[in-house]
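Visitor: pasting a predicted model and its sequence here:
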Amino acid sequence: MINIRRSRGYNFEYRLVKQLNTGEWIARRLGGSSTGLPDIVAVNNTDSILLSIEAKTATSNSIYVPQDQIDRCYLITQMFEAYHERYIILAFKFMRKQRQIIRGEIKYLPRKTKEYYKIVRFKKKPTKFPIIKCNYNGDTYAIYDSKIKKVKLKNYLMPFDI
């Protein structure tokens, strides 16, 4: 099961990097959790834009991004201040099969694949980053110490969607 999740995540990251490497954009997959870096970094040197991307996939109705993963995306945006525009992007992919437990059995029910690209912004570095939750319908929440607050993270139009 863990290998399936890893390959699903890797495939999503690989596809994003491939799609981002167009025109003026250069993207690289950095290895994510094991390296203490974001999943993907993409730059447009012509327009001075940097994207620090954390990518998540799931068959459930909610996807969570842990605090430490948001923190490392933030650190990358702070490292490269030469870029005029720097964004933390959370990429969520809800798979076309929804995992449900029905009468004690795991079932996979068909549904539409959905992807969301959300911008996380901080005016200044918070003392503690939130856990971010995204639902299948695109609603986002910030979780601080078990307190859940609905937040409206703006959608980011990815370069390959322009």
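Guide: Looks like it came in fine.

Visitor: hey, let's count contacts and neighbours off CA atoms from now on
Guide: Noted.

Visitor: hang on, residue 117 packs against residue 88?
Guide: No - counting by Cα atoms under 8 Å, residue 117 does not reach residue 88; the two are 9.9 Å apart.

Visitor: higher neighbour count, the two?
Guide: Between residue 117 and residue 88, residue 88 has the larger neighbour count (other Cα atoms under 10 Å), namely 27 against 21.

Visitor: second structure follows, compare the two:
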Amino acid sequence: MGAPNYLAAYPAEIQQQALALLESGKLAAHLARKYPERHAVQSDAALYDYVNALKQRYLRNAPPVSKVLYDSKIRVVQHALGTNTHVSRVQGGKLKAKNEIRIATVFREAPEAFLRMIAVHELAHLKEKNHDKAFYQLCLHMEPAYAQLEFDVRAWLMVREAAAQS
């Protein structure tokens, strides 16, 4: 299979099971049953409101997010599902800092749980820059099913990739 291995970080046994389910067509059916509907967050303005609602609920003391948008330039193949950038600019005699979150456009078509997982991941970067234990604990605080959702997102990406190749 020429598609990127979105499950490369998982044990070989899990990867083999997922590939077997993918090739039999059962993986797509399973994900469709588990996550039957797309979300309604389609515009950048709606995405901004969605992410800020999560931030207000879980990360009130974190720095504000100035921009949240879907970005068609993010390539999922390059292992980026979203980005969190910290932009500093000098304006007059002051240093202005802004946080921007960009989410891959492919998530416009995703189930709401997948969008939430990506938003939680990017919001966690406001407090924890590295993917370490503290980062994942923060993700789990905001979304208790984070680990399962991350796996399911990767499986969903495999299904999409396989469908695009056929």
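Guide: Right, received. Where do you want to start? These numbers come from a predicted model, not from an experiment.

Visitor: quick check: TM-score for this pair?
Guide: Once the chains are overlaid, their TM-score stands at 0.29 when taken by TM-score structural alignment, normalised by the length of structure 1; 79 aligned residues with a Cα RMSD of 4.9 Å.

Visitor: go through the lengthiest helix in structure 1 and flag the buried ones.
Guide: When structure 1 is parsed with DSSP state H, its longest helix is helix 2-20. When burial is assessed from 16 or more other Cα atoms under 10 Å, helix 2-20 of structure 1 yields the following buried residues: 8, 9, 10, 12, 13, 14, 16, 17, 19, 20.

Visitor: any idea which element the spatially closest residue to the first one that is not a sequence neighbour lies in?
Guide: If the residues on either side of it in the chain are set aside, residue 8 of structure 1 comes closest to residue 57, at 7.0 Å by Cα to Cα, 6 or more residues apart in numbering. Using DSSP states H and E, residue 57 of structure 1 falls within strand 49-58.

Visitor: and the next helix or strand past that strand?
Guide: Heading towards the C-terminus - elements assigned by DSSP H and E - strand 49-58 of structure 1 is followed by strand 62-65.

Visitor: helices and strands around that following strand, which ones?
Guide: The helices and strands touching strand 62-65 of structure 1, judged by 3 or more Cα pairs under 8 Å, 6 or more residues apart in numbering; DSSP states H and E, are strand 49-58, strand 131-135.

Visitor: before we move on, the earlier item: on contacts alone, who are the packing partners of the strand holding residue 57 of structure 1?
Guide: Contact partners of strand 49-58 of structure 1 among helices and strands, from 3+ Cα pairs under 8 Å, 6+ apart: helix 2-20, strand 40-44, strand 62-65, helix 67-79, strand 85-94.

Visitor: at 10 Å instead, please
Guide: Applying 3 or more Cα pairs under 10 Å, 6 or more residues apart in numbering; DSSP states H and E, one finds that strand 49-58 of structure 1 makes contact with helix 2-20, strand 25-29, strand 40-44, strand 62-65, helix 67-79, strand 85-94, strand 97-102, strand 114-120.

Visitor: fine, thanks again, bye for now.
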